[in-house]
Structure formats: C-alpha cells, structure tokens
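Chemist: Sharing a model that was predicted from the sequence below.
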Amino acid sequence: MKKTNAARFLDTKKVKYDLVEYDVDEADLSAVHVAETLGQNVEQVFKTLVLRGNANGIFVAIIPGNAELNLKKAAKVSGNKNAEMVAMKELLPLTGYIRGACSPFGMKKNYPLFIHDSCLNYDFIFVSAGKRGMQIQIDPKDLISCANARVCDLINV
C-alpha cells in the first residue's frame, strides 16, 4: 500500500494511524457508501469539505458522513458572515486533492480546520487518506492536535 501525502504528513507528526483500503465506486463517492463498503458506522466516517468565507477566505469543515453541513454555523465558527462550498474545479488547485479523496492532512496550504464535535464520541474515526479507495483510521484527539483543528458544531440537526 503506497503512502499518500496525508499519511506522510501524519508520519512527520509521529501520529498513530492505520491506512484502510476499500473498493471505489466511481458512481458513488459518498461517505455513506464508503462506510458501507468498510462495514463501519457512517457517523465515524467523516467527510472533508472545503469552503470559502466572505471575510477570511478558504477553510475546511470535517463532518460525519451522514450529516449535512450547516453553512451558517460554519461561517460563524470561521469568523465569516457567510460561506459557500468551493467549486469542484477549484478543489485540486486549492488543496492538491480531488473530489472523493480530499484529506484534512497534507493540503497545499494550512487552511483553518473545523471538525464536528461528535468526533469525540469515538475512539477512532475515518477520514480520507487523499486517494480514492483509501481511508485513514485515527484517534480524533490525534487528528485535532496534529491538524490544529477546532472542535465545534457544524451540522444541521
């Protein structure tokens, strides 16, 4: 299994993690499908979303795979009045990652990261390893500390 930029980033931080491979369905890149393929609880498979705020620019929200991002909450916690998802064509130039493989680790720049507080309910969560067909299994506390992520409420209830 070839290491990704995200895995190499975690190696430099000396963080314990596991790389987990799964079969990709190009027709369904959703976190729900990833969770089903891995046989894991969808609430532990987090998706990484890249947004643009009106005041502070690009930031990243990491939320459970079955949840819907609340743009007002995301804007507020990031110090913006409003925020929107970046266009898909901007994802690769901004982050170095493509849709369905956007990892919170090893992006081109260190964007502010915000992770939904439900991550602390689990001993481990999954996030993209930066390549379709590969996830990182990690203790959420390690993710928070090595990525300098802020824990907050980001989703619709």
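Modeler: The structure has been received and is ready for your questions. Residues are numbered from 1 along each chain as shown.
Chemist: alpha carbons only for contacts and neighbour counts from here, please
Modeler: Fine.
Chemist: what comes up buried for stretch 80-95?
Modeler: Neighbour counts over stretch 80-95 (16 or more other Cα atoms under 10 Å) mark Asn80, Lys81, Asn82, Ala83, Met85, Val86, Leu91, Leu94, Thr95 as buried.
Chemist: typed the wrong thing, it's stretch 123-134
Modeler: Quick answer for stretch 123-134 (16+ other Cα under 10 Å): Phe124, Ile125, Phe126, Val127, Ser128, Ala129, Gly130, Lys131, Arg132, Gly133, Met134.
Chemist: So which bits of the helix or strand hosting Arg8 are buried?
Modeler: Taking DSSP states H and E as the definition, Arg8 sits inside helix 5-12. Neighbour counts over helix 5-12 (16+ other Cα under 10 Å) mark Asn5, Ala6, Ala7, Phe9, Leu10 as buried.
Chemist: Second structure follows, compare the two:
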Amino acid sequence: MRQLDAANISYGIIHYDESDGQNDGISVARKTERQTDEIYKTLVTQSASKQYYVFLVPVEKELHLKKAAHAAGEKKIDMIAVKDLQKVTGYVKGGCSPIGMKKKYPTFLAKEASSLTAVLVSGGQVGKQIEVKVEDLLLAAEAVFADIVQE
C-alpha cells in the first residue's frame, strides 16, 4: 500500500476475518461479499532458467502452466514451493500481494481482468485485500495482460 500511496494511486482496503483459517480465494469472496471473478490470486512461479514470474488469475480459476510459460517466453515454468514464498516475495501464503515484493518480477494479469473496472488483490497480509482499478494495478505491478487461465 505504501507503493500505491507513493504512486498516488487510489485504492480501497477491505478487511475480512481470517481467524477461522479459511483464507483461500473462494472463502475471501464469500467473506467480502464479492464475486469470485473480481478477486485475483497472486501465483509465483520459477522457470528452468531460475527466473521468477508472477501471475494474477481469478480465484476460481487455475493457472495454465503452458500458457504462462509461453507468456513469459519460457519453455517451462512451475509453481514455487509454499515454503519458498516468503523468501522469494517477502509475503506469506494467503497474503502475497503482486505489489511490493522484495524484488520486481515480470508480472502477468489474466486477460479476463480487462473487462473489469477494478479487482481485489491481497494487501500483503492475511485478512486484508486491496481494491484497485485494473489500469492502476497494471501500472503499480508493472504487469501486462496475458492469456494464462486454464479453460
């Protein structure tokens, strides 16, 4: 959120109760009373060349690894292990935001977001989402649209 503030990008903060341990995207949609196509999960991958990539997909969808590799210009990519998430991004599972990671990684936003005005993404902590305009998310995360969702 500090990066959004520094870039003068407006956003909303939405808190949800995470005390029940249910912080998967579908549960977050239910708790925030939002549609699942409005909430995007942040997925971190690594290629065979050891490059990290970030992909944002609607919470009810799955990342298509071949499409993701193609978008990144790689032959193959795989999800990183959950145990490595904090070391690579600075965030924990359920609180991984596409904005403000330890390092800037190439970031891809599912093309499905192009039809939306705004989306919700993690605010960097479990229990906190940020609502941001799609064009502002692209700017803040230095992301591009890509065809990355499994049909």
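Modeler: Noted; the coordinates are in hand. Remember, it's a predicted structure, so these values are computed and weren't measured experimentally.
Chemist: Once they're superposed, what TM-score comes out?
Modeler: Superposed pair, TM-score by TM-score structural alignment, normalised by the length of structure 2: 0.96. Supporting alignment: 151 aligned residues with a Cα RMSD of 1.1 Å.
Chemist: which residues in structure 2 does whichever helix or strand comes after the helix holding Arg8 of structure 1 align to?
Modeler: Counting by DSSP H and E, the next helix or strand C-terminal to helix 5-12 of structure 1 is strand 17-21. Counting by TM-score structural alignment, strand 17-21 of structure 1 falls onto residues 11-15 of structure 2.
Chemist: Check stretch 138-152 of structure 1 too.
Modeler: Counting by TM-score structural alignment, stretch 138-152 of structure 1 corresponds to residues 132-146.
Chemist: Go ahead and name everything in contact with the matching stretch.
Modeler: 3-4, 7, 9-12, 68, 71, 98-99, 106-111, 113-114, 116-121 (Cα atoms under 8 Å, 6 or more residues apart in numbering).
Chemist: Span of it from start to end?
Modeler: Across stretch 132-146 of structure 2, the terminal residues are separated by 19 Å (Cα to Cα, to the nearest Å).
Chemist: Also stretch 60-73 of structure 2?
Modeler: End-to-end for stretch 60-73 of structure 2, by Cα to Cα: 25 Å.
Chemist: got it, and stretch 15-35 of structure 1?
Modeler: End-to-end distance of stretch 15-35 of structure 1 (Cα to Cα): 23 Å.
Chemist: so how far is that stretch off the chain centroid?
Modeler: Relative to its chain's centre, stretch 15-35 of structure 1 lies at 12 Å (Cα atoms, centre = their mean, to the nearest Å).
Chemist: Does the residue sitting nearest the centre point of structure 2 belong to a helix, a strand or coil?
Modeler: Closest residue to the average C-alpha location of structure 2: Thr42 at 2.4 Å, with Cα atoms, centre = their mean. The three-state label given to Thr42 of structure 2 by DSSP: H, G, I helix; E, B strand; the rest coil is strand.
Chemist: Check Pro98 of structure 2 too.
Modeler: Pro98 of structure 2 is classified as coil under three-state DSSP.
Chemist: which ones are touching the counterpart of it in structure 1?
Modeler: Counting by TM-score structural alignment, Pro98 of structure 2 corresponds to Pro104 in structure 1. If a contact means Cα under 8 Å, 6+ apart, then Pro104 of structure 1 has Ala6, Thr48, Val60, Ile62, Leu113, Val127, Ser128, Ala147 as its contacts.
Chemist: could those residues be laid out in JSON lines, adding secondary structure?
Modeler: As requested, these are arranged in JSON lines below (three-state DSSP):
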{"residue": "Ala6", "secondary structure": "helix"}
{"residue": "Thr48", "secondary structure": "strand"}
{"residue": "Val60", "secondary structure": "strand"}
{"residue": "Ile62", "secondary structure": "strand"}
{"residue": "Leu113", "secondary structure": "strand"}
{"residue": "Val127", "secondary structure": "strand"}
{"residue": "Ser128", "secondary structure": "strand"}
{"residue": "Ala147", "secondary structure": "helix"}
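Chemist: What is the nearest of these to Val24 of structure 1?
Modeler: Val24 of structure 1 has its nearest neighbour among the contacts of Pro104 of structure 1 in Ser128, at 12.4 Å by Cα to Cα.
Chemist: any idea how far Ala74 of structure 1 is from the closest one?
Modeler: 20 Å.
Chemist: Aligned to Lys31 of structure 2, what sits in structure 1?
Modeler: Checking TM-score structural alignment: Lys31 of structure 2 goes with Thr37.
Chemist: Can you name the residues that contact the closest residue to that match other than its chain neighbours?
Modeler: In space, Thr37 of structure 1 comes closest to Tyr22 once its chain neighbours are excluded; the distance is 6.6 Å by Cα to Cα, 6 or more residues apart in numbering. Tyr22 of structure 1 is in contact with Val34, Thr37, Leu38, Gly133, Met134, Gln135, counting by Cα under 8 Å, 6+ apart.
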